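Undergrad: coords below, sequence missing:
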């Protein structure tokens, strides 16, 4: 029986590439999403990957959604916490709502995604927790105090959890993508996009599939000794 992998925010963008790559590597994959029913239905139709709708920022909704996935597919062995949002504004104009929305999804959402299934991983003696952080959690970004804070928090989450889970065969690692050619980035005006690319030594945006391949490696048995680590995938734009 193949291992079961869950990808939050797994029906679009980087998440969709991760879901497809894991399926291609032999995993039974479930993808969660927050609100775009049409995109999720199209994704399932094209890939055969089941999609499940819940708000990762809500613990009880996450717990129920995860239970449904495990009822349908079996115990979750690999969890990829990828769901994330932005609510950009300079700090002096940022509203409490913009702050809390981003924190609830990008940071609390990681806790809500991992916590309900973590006891099962401990009991089975195996688990892979993979959190998709961001270059902006490493270096910060103007207008993204909320987003950068959550993505930096994700790295702290991974480093601490790695120490707790190691003895039980559970690893926790993070990936920090740089600027990736998703629909969101490609929708940015060409002039702005070119100014971003000018800061990347490789001279191009990353591809979602390049992040997905990092996930497949971290999920594998080959990565058993990689724990509490951050894979920086940004084309050389920023070094830690």
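TA: Received, thanks. In this text the structure is predicted, and so the values were computed from the model without any measurement.
Undergrad: rest of the way, CA atoms for contacts and neighbours
TA: Fine.
Undergrad: and the longest helix for this protein?
TA: With secondary structure taken from DSSP state H, the chain has its longest helix at helix 145-165.
Undergrad: A further structure is provided below for comparison with the first:
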């Protein structure tokens, strides 16, 4: 489907970074786009072309209620992008159970609740495209980020399981696995790495870029272009897959 006019899309974490880039792409293709996030001011600043809904995916009741209201206002959610998440790390022996549970609650449980609630708005014969924003950490282990790695592996399991369960319906489930992207998350990590390793911020930035095979940070537009393919014409048989964007083979 090249023209998304009449389709209702919901993007969690849609006020900044990857989520905002995807929301902008969907809106440009004609979709009515609901963006969600914890901070109403950030969502409002994203532009009046979107429908902002303040929602914390870590709160199941609030998430289900917000999605139900969005369905009442703008119809079934045919495109769902589960993008909201956190990226925190540290040595495994310092990770507490509270740290672990917080990571799973936001990154994995939040996607589960979001997708389940959005699917509940979709009639049985309705076209749909559901996307989870995972990470290269969903495909390999990242040193110093074990809970994050596990949560992103879990997202891939989620879309694979859903793709099988809904195989006979006109809805697909896929995961996008970006490497290191030029976002606020990377910006915040740079001084932390510099301080930890006793190096300059430029050197810390180069370390992050070096996590991608071509040694450059990715741009959010590259992730949005991948999502554009998944919701576009010719993607009907792409289901239960992981699309990796990391500048080369992992």
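TA: Cool, got the structure. Keep in mind it's a predicted model, so treat the numbers as computed, not measured.
Undergrad: quick one: the closest residue in space to residue 139 of structure 1 that isn't next to it in sequence and residue 186 of structure 1, what's the gap?
TA: With sequence-adjacent residues excluded and distances taken as C-alpha to C-alpha, 6 or more residues apart in numbering, residue 139 of structure 1 is closest to residue 238, at 7.7 Å. Note on residue 238 of structure 1: its distance to residue 186 of structure 1, by C-alpha to C-alpha, to the nearest Å, is 21 Å.
Undergrad: returning to that earlier point: how close does the helix or strand just after the longest helix of structure 1 sit to structure 2?
TA: As assigned by DSSP states H and E, the chain's next helix or strand after helix 145-165 of structure 1 is strand 170-177. Compared with structure 2 after the fit, strand 170-177 of structure 1 shows a mean deviation of 0.5 Å (mean C-alpha distance after the TM-score superposition for structure 1).
Undergrad: circling back to that earlier point, would you check that the residue nearest to residue 139 of structure 1 makes contact with residue 137?
TA: No. With contact defined as C-alpha atoms under 8 Å, residue 238 of structure 1 does not count as touching residue 137 (11.3 Å).
Undergrad: about what we covered before: for the residue nearest to residue 139 of structure 1, helix, strand, or coil?
TA: With DSSP: H, G, I helix; E, B strand; the rest coil as the basis, residue 238 of structure 1 sits in coil.
Undergrad: related to what we said a few turns ago, ok, residue 238 and residue 186 of structure 1, which is more surrounded?
TA: residue 238 (16 against 12; other C-alpha atoms under 10 Å).
Undergrad: can you map out the strands along structure 1?
TA: 4-7, 28-33, 50-53, 76-81, 127-132, 170-177, 230-233 (DSSP state E).
Undergrad: Quick check: which of those strands is nearest to residue 192 of structure 1?
TA: Closest approach to residue 192 of structure 1 among these (C-alpha to C-alpha): strand 170-177, 18.6 Å.
Undergrad: What residues sit buried inside that closest one?
TA: Neighbour counts over strand 170-177 of structure 1 (16 or more other C-alpha atoms under 10 Å) mark 170, 171, 172, 173, 174, 175, 176, 177 as buried.
Undergrad: Do a quick rundown of the helices in structure 1.
TA: For structure 1, applying DSSP H gives helices covering 13-24, 37-47, 59-73, 96-106, 108-114, 118-124, 135-139, 145-165, 183-186, 190-197, 208-219.
Undergrad: any chance of the ones you listed in JSON lines, with distance to residue 234 of structure 1 too?
TA: As requested, the helices of structure 1 are exported to JSON lines (distance: least, C-alpha to C-alpha, whole Å):
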{"stretch": "helix 13-24", "distance to residue 234 of structure 1": "14"}
{"stretch": "helix 37-47", "distance to residue 234 of structure 1": "27"}
{"stretch": "helix 59-73", "distance to residue 234 of structure 1": "30"}
{"stretch": "helix 96-106", "distance to residue 234 of structure 1": "20"}
{"stretch": "helix 108-114", "distance to residue 234 of structure 1": "22"}
{"stretch": "helix 118-124", "distance to residue 234 of structure 1": "30"}
{"stretch": "helix 135-139", "distance to residue 234 of structure 1": "7"}
{"stretch": "helix 145-165", "distance to residue 234 of structure 1": "15"}
{"stretch": "helix 183-186", "distance to residue 234 of structure 1": "14"}
{"stretch": "helix 190-197", "distance to residue 234 of structure 1": "11"}
{"stretch": "helix 208-219", "distance to residue 234 of structure 1": "10"}
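Undergrad: Of all the ones you listed, which one is nearest residue 82 of structure 1?
TA: Set against residue 82 of structure 1 and scored by C-alpha to C-alpha, the helices of structure 1 come closest in helix 13-24, at 6.3 Å.
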